[in-house]
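*Asks:* based on what follows, work out the 3D shape:
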Amino acid sequence: MAEIREAIADAARAVVLPAGVGTLTCSGHTPDSVIAPHFFAGEYSVEFDKAMNRSLDEAELTCRVLVGRNDDTTAQRILDALLSGSGPASLKAAIQAANGAPGVPALGGLVEALHLTRVQGYRWYEHQGTQYVGAELIIRIFGDGRS
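*Replies:* Coordinates of the predicted model:
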């Protein structure tokens, strides 16, 4: 899962934030500290043997995006852009682009497919003693359990 989480963080780096906001920092693990706005791949669960002979496992990865709260209105507008279903700042669009063409494995062959299914937990988060506005993004990942 470490390689998969890093590849998802790489895909998230493709977002383009509104002018004056800077760039989205990303990590494939839960970081000790963040430079906001920050996306990271967090905890996950795996369901083994979704098909016979270990031919399919399914994982659910919980990612978070945190935005600094210099100004609560501006922070939430930035977060809303990151959580939108499309557009240059859309995490969904950036991550879904890592699926590649139909019939081609996702994330450069690490998995069969992935799908960002939902956003949840839009709220204030504390990370290492600092408050951020943020949300969780849930990604379903499908792959061959034999590899």
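
*Asks:* please count neighbours and contacts with C-alpha atoms only from this point.
*Replies:* OK.

*Asks:* so which bits of stretch 42-49 are buried?
*Replies:* For stretch 42-49, the buried set under the neighbour-count rule, 16 or more other Cα atoms under 10 Å, comprises residue 42.

*Asks:* which other residues reach that stretch?
*Replies:* Outside of stretch 42-49, the residues that reach it under the criterion Cα atoms under 8 Å, 6 or more residues apart in numbering are 28-30, 54-64, 145.

*Asks:* find the nearest non-adjacent residue to the residue nearest to the spatial centre of the chain, please.
*Replies:* In the chain, the centroid-proximal residue (Cα atoms, centre = their mean) is residue 63; its distance is 4.6 Å. The spatial neighbour of residue 63 that comes closest, neighbours along the chain excluded (Cα to Cα, 6 or more residues apart in numbering), is residue 41 at 4.3 Å.

*Asks:* following up with a second sequence; could you model it the same way so I can compare the two?
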Amino acid sequence: MNISAVRAAIADAVRDAIPSLNCFGYVPDAPAEPCFYAGEVEIEYDAAMGRGLDELQITCRLLVSRGDDRSGQEALDRYLSGSGPDSVKAALEAARGAPGEMALGGLAHDLHLMAVQGYSLYQVGEVQYFGAELLVRVVGPG
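*Replies:* A predicted model of the protein is given here:
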């Protein structure tokens, strides 16, 4: 799998579904909130059939303004909802493609948002954001 292309496709899928989010396939130096980006990658090579399948676990981050405690957390909750127009989960599920199709426009066999963790304050440079980590599993050709 082309890891950079997979990360960019994840960001594109979220951007296409939720235009109000600034989305990046890399870790930005100075994110403009609200922001979604594909961050760290863990790779499990040779998950099946020798070099047949690799699995990636990509830690994505979702950051929103901390300007007001309550409104910032409500915005984060809206993006983390399992459904609705601002749901990152729904955006990623749409990127899986139709049954029998490859995910992420042909880059992978499948992807799955496995969990959300680290709902907390995040500091990037001098700025604090409310945020969370989204663990995305991607399975594709080795």
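
*Asks:* circling back to that earlier point, can you select the buried ones from the contacts of stretch 42-49 of structure 1 in ChimeraX?
*Replies:* Provided next is the ChimeraX selection string for whichever of those are buried by 16+ other Cα under 10 Å:
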select :28,29,56,57,58,59,60,61,62,63,64,145
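
*Asks:* just the ones in strands from the contacts of stretch 42-49 of structure 1, please.
*Replies:* Within the contacts of stretch 42-49 of structure 1, membership in strands is found for 56-64, as judged by DSSP state E.

*Asks:* helices or strands next to the longest helix belonging to structure 2 in the packing?
*Replies:* For structure 2, the helix that runs over the most residues, judged by DSSP state H, is helix 3-17. Identification of packing neighbours for helix 3-17 of structure 2 by 3 or more Cα pairs under 8 Å, 6 or more residues apart in numbering; DSSP states H and E yields strand 22-24, strand 35-48, helix 88-94.

*Asks:* the residue nearest to residue 63 of structure 1 -> structure 2?
*Replies:* The criterion is TM-score structural alignment: under it, residue 41 of structure 1 has residue 38 as its aligned partner in structure 2.

*Asks:* surely that match meets residue 59?
*Replies:* Yes: distance between residue 38 of structure 2 and residue 59: 6.3 Å, which falls inside the contact criterion (Cα atoms under 8 Å).

*Asks:* right, and the helices and strands packed on helix 3-17 of structure 2 - which one's nearest residue 125 of structure 2?
*Replies:* Comparison of the helices and strands packed on helix 3-17 of structure 2 against residue 125 of structure 2 by Cα to Cα identifies strand 35-48 as nearest, at 14.9 Å.

*Asks:* and that closest one against structure 1, how far off on average?
*Replies:* Here the mean offset of strand 35-48 of structure 2 against structure 1 after fitting is 0.5 Å, by mean Cα distance after the TM-score superposition for structure 1.

*Asks:* what about the alignment partner in structure 1 of residue 107 of structure 2, distance to residue 123 of structure 1?
*Replies:* Residue 107 of structure 2 maps onto residue 110 in structure 1 when the alignment is built from TM-score structural alignment. Per Cα to Cα, to the nearest Å, residue 110 of structure 1 is found 32 Å from residue 123 of structure 1.

*Asks:* between the two, which one's more packed in?
*Replies:* Comparing residue 110 of structure 1 with residue 123 by neighbour count (other Cα atoms under 10 Å), the higher total belongs to residue 110, at 16 against 12.

*Asks:* thought that one was touching residue 5?
*Replies:* No: counting by Cα under 8 Å, residue 110 of structure 1 sits too far from residue 5 to count as a contact (10.2 Å).

*Asks:* nearest spatial neighbour of the alignment partner in structure 2 of residue 86 of structure 1, skipping sequence neighbours?
*Replies:* Using TM-score structural alignment as the criterion, residue 86 of structure 1 maps onto residue 83 of structure 2. Nearest residue to residue 83 of structure 2, sequence neighbours excluded (Cα to Cα, 6+ apart): residue 90, at 5.7 Å.

*Asks:* and the one you found, how far is that from residue 122 of structure 2?
*Replies:* With distances taken as Cα to Cα, residue 90 of structure 2 is found 24 Å from residue 122 of structure 2.
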